[in-house]
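>>> Next comes the sequence, and after it the predicted model I'd like to discuss.
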Amino acid sequence: MTVAFAQSWQMFKTSAAVLRTRKELAVFPVLSGVASVAVTASFVVPIVAVDLWDRSSAVTYVLFGLMYLASAFVTVFFNAALISQADLAMRGGDPSAAGGIQAAAARWPRILLWALVSATVSQLLRMVQDRVGFLGDLLVSLVGAAWQVVTFLVLPHMVLADRGVVDAVRDSAASTKRTWGENVVGNAGLGLFGFLLAIPGGLLVIAGIMVLGVNIAGALALVLVGIALIIAAAVVTSALSGIYQTALYRYSVDGMVPVAFAGADLAHAFRQR
């Protein structure tokens, strides 16, 4: 695991280098966030209206379900767009927001289906978690983590290999067998990096709340800057995750080291098992 950690750290640093040279890749998490806010806002009015009219109405639950699915679709859609352009960048091409959206739009039916599957699995795991004790909760968490690892390469298979959902899940599982160590360590490392990157923003928000009664203008400024830093951390982490995910897929499938990652020695980082 120590070796896997060192290799994954090298991968992370190289992913950051790719993002520094291809900053346009960060536009996809931004678009995803904006679209998610728009989707949520579009459902708020009808949900509130129905709830005020009849609190026991099943329509409310249907609307919440549709909002959850629409939000999942938006997230998966822009992740697919990011992966398509990250792969293009690694092959020496010129990525663009329009190119990514076009690539994802061409596959929207399977993206919608995968959003439905992943959202359903997440919701079922959450429902089970709410109804079990400590040991059961731990078991469900492990199942959720395993699901995330096994399906980590589903989107690259869908977008880059033009596979359907069922075939993409099967291919992702097969790829995971060859790269599980770096998959697990990479995911954990990216999560830790995102958390650490968001700490300054969180501290500013806390500081702003603490001085709220003393200096309202200063408190507001601290909170706004803190929120901006947290959003920036989320954007960077999401972009890095897509780059890492794409590189992992590319080598696990065809054994080719992406040009942008040549210095990371992927041939050893993703050793055959």
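Great, that's in hand. Keep in mind it's a predicted model, so treat the numbers as computed, not measured.
>>> When you work out contacts or count neighbours from here on, use the C-alpha atoms and nothing else.
Noted.
>>> what about residue 196, how many neighbours?
12 (other CA atoms under 10 Å).
>>> oh, I was asking about residue 242
Residue 242: 27 neighbours (other CA under 10 Å).
>>> Grab the longest helix from this structure for me.
Taking DSSP state H as the criterion, the chain has its longest helix at helix 165-210.
>>> Give me the helices and strands touching the following helix or strand past that helix, please.
The element immediately downstream of helix 165-210 (helix or strand, assigned by DSSP states H and E) is helix 216-254. With contacts taken as 3 or more CA pairs under 8 Å, 6 or more residues apart in numbering; DSSP states H and E, helix 216-254 sits against helix 2-21, helix 27-53, helix 58-90, helix 154-160, helix 165-210.
>>> Second structure for comparison follows:
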Amino acid sequence: MFQRISNGWSLAKQSWRVLMLDKELLVFPIVSGFCCLLVLASFIVPLFATGYVDVVLNDGQISPEESQNPIAYIILFAFYFVNYFVIVFFNSALVACAIIRFKGGDPTVADGFRASMNRLPQIAGWALLSATVGVILKVIESRSEKVGQIVAGLLGAAWSVTTYFVVPILVVEKAGPIDAFKRSVSVLKKTWGESLSANFGIGFISFLATIACFVPIGFGIFLAFNEQFVLAGALVACGIFSLILVSLITATLNSIIIAALYLFASEGEVPTAFDNQLLKQAFVNH
């Protein structure tokens, strides 16, 4: 167990090295986040009209009246589909660039977008399946406040875990949604320990960085109470910007690690910029 944690920590650090080689990879989560805000803005009126805006923004509960409204579910399904499409499109572009780097190339942002454009049918198919699962989970959740929440939460967690490698599979194998799901489960069986420990390493670093970001925000609030508004505003703005940056870097590092683990598990190929011995140790017990 400790060896896996150590391997995961090392994988996280080597993913950082890859990001330093290709800082432009941060473009993809930035544009993805902006596009998701546009999607939400475009759906805000129908979501308000059906009462589903609280579900989207706050993961709120669906009232009995709303759960009987088929139009509400259609709108929610459409929102999920477009949102998932945007997220998977940009994640695919990021992973494609990471794989180019792993194979010794020098990727550009254009390479990433080109790869995603070439996989539009696969991305749309996966977004369709994900939206369907999302709506089904909401239906289950709406049936009972307590039991529905627990069941939907467990199923949602299982879905997130089993679809961990879907994006690199879409990028490399151009698989359809069902085949991508099956392949993701297959790869996960080989890499679950390393995937978990690598995410733990990144999550722990992200947690520490997030705490550090709240320090200037806290000082800013303290200064605001003492009517030092200019300095307070600057500190709060600095803290918020840092939080956004940490979130973007964390998302990018996660995608890099997913691509690296997939490449090694599926092809037995050690990605360039990753330590050969490290990955061999990571999979020695599988």
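Right, received. Where do you want to start? In this text the structure is predicted, and so the values were computed from the model without any measurement.
>>> Superpose the two chains and report the TM-score.
Aligned and superposed, the two chains score 0.86 in TM-score terms (TM-score structural alignment, normalised by the length of the first structure); 269 aligned residues with a CA RMSD of 2.9 Å.
>>> quick revisit: can I get the helices and strands packed on helix 216-254 of the first structure in CSV including distance to residue 243 of the first structure?
Listed next are these as CSV, based on distance: least, CA to CA, whole Å:
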stretch, distance to residue 243 of the first structure
helix 2-21, 6
helix 27-53, 12
helix 58-90, 6
helix 154-160, 11
helix 165-210, 11
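>>> from these, which stretch is densest packed?
Highest mean neighbour count of those: helix 154-160, a mean of 24 (counted as mean count of other CA atoms under 10 Å).
>>> which other helices and strands contact it?
helix 58-90, helix 165-210, helix 216-254.
>>> Apply 10 Å and report the result again.
helix 58-90, helix 97-105, helix 108-129, helix 165-210, helix 216-254 (3 or more CA pairs under 10 Å, 6 or more residues apart in numbering; DSSP states H and E).
>>> after superposition, how close is it to the second structure?
On superposition with the second structure, the mean distance recorded for helix 154-160 of the first structure (mean CA distance after the TM-score superposition for the first structure) is 0.9 Å.
>>> outside of that helix, which residues touch it?
For helix 154-160 of the first structure, contacts defined as CA atoms under 10 Å, 6 or more residues apart in numbering pick out 76-77, 79-84, 87-88, 103-104, 106-107, 110-111, 114, 148, 161-173, 175, 242, 245-250, 253.
>>> so who does the most centrally placed residue in the first structure touch?
Centroid check for the first structure by CA atoms, centre = their mean gives residue 238 as the closest residue, at 5.5 Å. By CA under 10 Å, 6+ apart, residue 238 of the first structure lies in contact with 25-26, 28-30, 79, 82, 190-191, 194, 232, 244.
>>> give me that answer again for 7 Å
Neighbour list for residue 238 of the first structure: residue 29 [criterion: CA atoms under 7 Å, 6 or more residues apart in numbering].
>>> now do residue 4 of the first structure
181-182, 185.
>>> Recalculate using a threshold of 6 Å.
By CA atoms under 6 Å, 6 or more residues apart in numbering, residue 4 of the first structure lies in contact with residue 182.
>>> Under the alignment, what does it map to in the second structure?
Alignment note (TM-score structural alignment): residue 4 of the first structure maps to residue 4 of the second structure.
>>> Also residue 242 of the first structure?
Checking TM-score structural alignment: residue 242 of the first structure goes with residue 255.
>>> hmm, what's the outermost residue in the first structure?
Max radial position in the first structure (CA atoms, centre = their mean) goes to residue 214, at 38.8 Å.
>>> how near is that one to residue 220 of the first structure?
11 Å (CA to CA, to the nearest Å).
>>> still on that earlier bit, which residue sits closest to the match of residue 242 of the first structure, ignoring its sequence neighbours?
Among residues not flanking residue 255 of the second structure along the chain, residue 95 sits closest, at 6.2 Å (CA to CA, 6 or more residues apart in numbering).
>>> quick one: what's aligned to the one you found in the first structure?
Under the alignment (TM-score structural alignment), residue 95 of the second structure maps onto residue 83 of the first structure.
>>> quick one on the thing from earlier: so which of the helices and strands packed on helix 216-254 of the first structure gets nearest residue 260 of the first structure?
Comparing these against residue 260 of the first structure with CA to CA, the closest turns out to be helix 58-90 (5.1 Å).
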